[in-house]
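Enquirer: build the 3D model from these lines:
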Amino acid sequence: MVMNTEVEMTKEFQTFDTTADTGLEIYGASLEEVFRNALRGLFDLITDLDKIEAQEEVTVEAQGEDWVDLLVSWLNELVFLQDARDWLFKECVIEKLEPHYIKAHCSGERFKKGKHPIKTLVKAATLHQARIEKSPQGYKARVVLDV
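Expert: Now for the predicted structure:
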């Protein structure tokens, strides 16, 4: 399926509804941009992205079988860091991105009650309906999140 408008490429991400879950549609001119925007979309779904300050940096790595599996693994690693260690990330700089591996330096801060309203509790990213598509305008990825 080819993206049908250039308007999509001006967005970083948007959500879509699925039965009992939430979907994240991510856009980027490159795969690197898709992975960066996936981080931003995830944390914007969890809290108000504008309230996250890039105070500290954490190195995050993930592995996958292919690009789609890697994107889901990347999101699940970020969900783990948020759930188990209270990290909220605003942005990242990708050091290495290959079809089976990502290493990035993610900037953000730990969750602070009163500062960071919780909008959605994300349990996991799933492979259900997950895909990455390329078109002349760039890339579009879709991931369903278990909430």
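Enquirer: when you work out contacts or count neighbours from here on, use the C-alpha atoms and nothing else.
Expert: Will do.
Enquirer: next, the contact list for residue 39, please.
Expert: Each residue near residue 39 by CA atoms under 8 Å, 6 or more residues apart in numbering is listed here: 75, 78, 89, 90, 91, 92.
Enquirer: what ranges do the helices span in the protein?
Expert: 31-46, 67-85 (DSSP state H).
Enquirer: how about these, which one is nearest residue 112?
Expert: Taking CA to CA, helix 67-85 is the member of these nearest to residue 112, at 11.9 Å.
Enquirer: any chance you could list what contacts the closest one?
Expert: 35, 38-39, 42, 60-64, 87-88, 99-102, 110, 122-127, 130-132, 143.
Enquirer: hang on, the earlier thing: want to try JSON lines for the helices of the chain, with distance to residue 136 as columns?
Expert: Shown next, in JSON lines, are the helices of the chain (distance: least, CA to CA, whole Å):
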{"stretch": "helix 31-46", "distance to residue 136": "13"}
{"stretch": "helix 67-85", "distance to residue 136": "18"}
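Enquirer: those helices: which one's closest to residue 23?
Expert: helix 31-46 (10.0 Å).
Enquirer: residue 129: neighbouring residues, count only.
Expert: 9 (other CA atoms under 10 Å).
Enquirer: one more, so I can put them side by side:
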Amino acid sequence: MFGYMTEIDKVDILMTKDIEAESEDMLGLLYVFLDEFLFVFSAEPFFIARKVKILSFDKENFKIKARGYGEIFDIGKHPQGTEVKAITYSNMQVYDNEGQHELFVIIDI
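Expert: Model (predicted):
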């Protein structure tokens, strides 16, 4: 998602931002997780993550805590990419197979 917003290799790791998300099911959890990171980018101080680390993940209760590593978005440093307006449920898919985990998400730009 952040790769659509700017050239991610131009984002330095200068600070962190923690998020928490929970929902009633796995698709809802993925939606809320991405929406939380979209919110921290869209609200001051406009944090953009280069890397995200999962701190805890409760698959049975659909809760996740994560830490984004990045910096404040600066139009003078970070080339402006495509604005991500929203995360959508449209065709969202989660495949949790032994040894391979895949997510498919469409974002509204």
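Enquirer: quick one: TM-score?
Expert: For this chain pair, the superposition-based TM-score is 0.89 by TM-score structural alignment, normalised by the length of the second structure; 106 aligned residues with a CA RMSD of 1.3 Å.
Enquirer: nearest residue to the middle of the first structure?
Expert: residue 38 (2.3 Å; CA atoms, centre = their mean).
Enquirer: which stretches in the first structure count as strands?
Expert: For the first structure, the strands defined by DSSP state E occupy 13-18, 21-28, 56-63, 87-98, 101-110, 124-135, 138-146.
Enquirer: indicate which one of the ones you listed is closest to residue 47 of the first structure.
Expert: So among the strands of the first structure, strand 87-98 is nearest, using CA to CA, at 8.4 Å.
Enquirer: read off where the closest one ends up in the second structure.
Expert: The counterpart of strand 87-98 of the first structure in the second structure, using TM-score structural alignment, spans residues 47-58.
Enquirer: can you pull the contacts of the residue lying farthest from the centre of the first structure?
Expert: In the first structure, residue 114 marks the outermost C-alpha relative to the chain mean, sitting 23.8 Å out by CA atoms, centre = their mean. Contacts for residue 114 of the first structure were tallied using CA under 8 Å, 6+ apart; there are none.
Enquirer: need the counterpart of it in the second structure.
Expert: If you follow residue 114 of the first structure across to the second structure using TM-score structural alignment, you land on residue 76.
Enquirer: distance of that match relative to residue 7 of the second structure?
Expert: 13 Å (CA to CA, to the nearest Å).
Enquirer: same deal with residue 48 of the second structure?
Expert: Taking CA to CA, one finds residue 48 of the second structure at 11 Å from residue 7 of the second structure.
Enquirer: the residue nearest to the centre of the first structure against residue 31, yeah?
Expert: No: if you go by CA atoms under 8 Å, residue 38 of the first structure and residue 31 don't touch, sitting 10.4 Å apart.
Enquirer: on that earlier part again, out of the helices of the first structure, which is the most enclosed?
Expert: For these, the largest average neighbour count (mean count of other CA atoms under 10 Å) is found in helix 31-46, namely a mean of 22.
Enquirer: what's the neighbour count on residue 141 of the first structure?
Expert: The burial count assigned to residue 141 of the first structure is 21, neighbours taken as other CA under 10 Å.
Enquirer: what lines up against it once you look at the second structure?
Expert: Checking with TM-score structural alignment, residue 141 of the first structure has residue 103 as its match.
Enquirer: give me every residue that touches its match.
Expert: Contacts of residue 103 of the second structure (CA under 8 Å, 6+ apart): 92, 93, 94, 95.
Enquirer: same thing but at 10 Å, please
Expert: 27, 30, 92, 93, 94, 95, 96 (CA atoms under 10 Å, 6 or more residues apart in numbering).
Enquirer: which position in the first structure aligns with residue 90 of the second structure?
Expert: Alignment note: residue 90 of the second structure maps to residue 128 in the first structure; criterion TM-score structural alignment.
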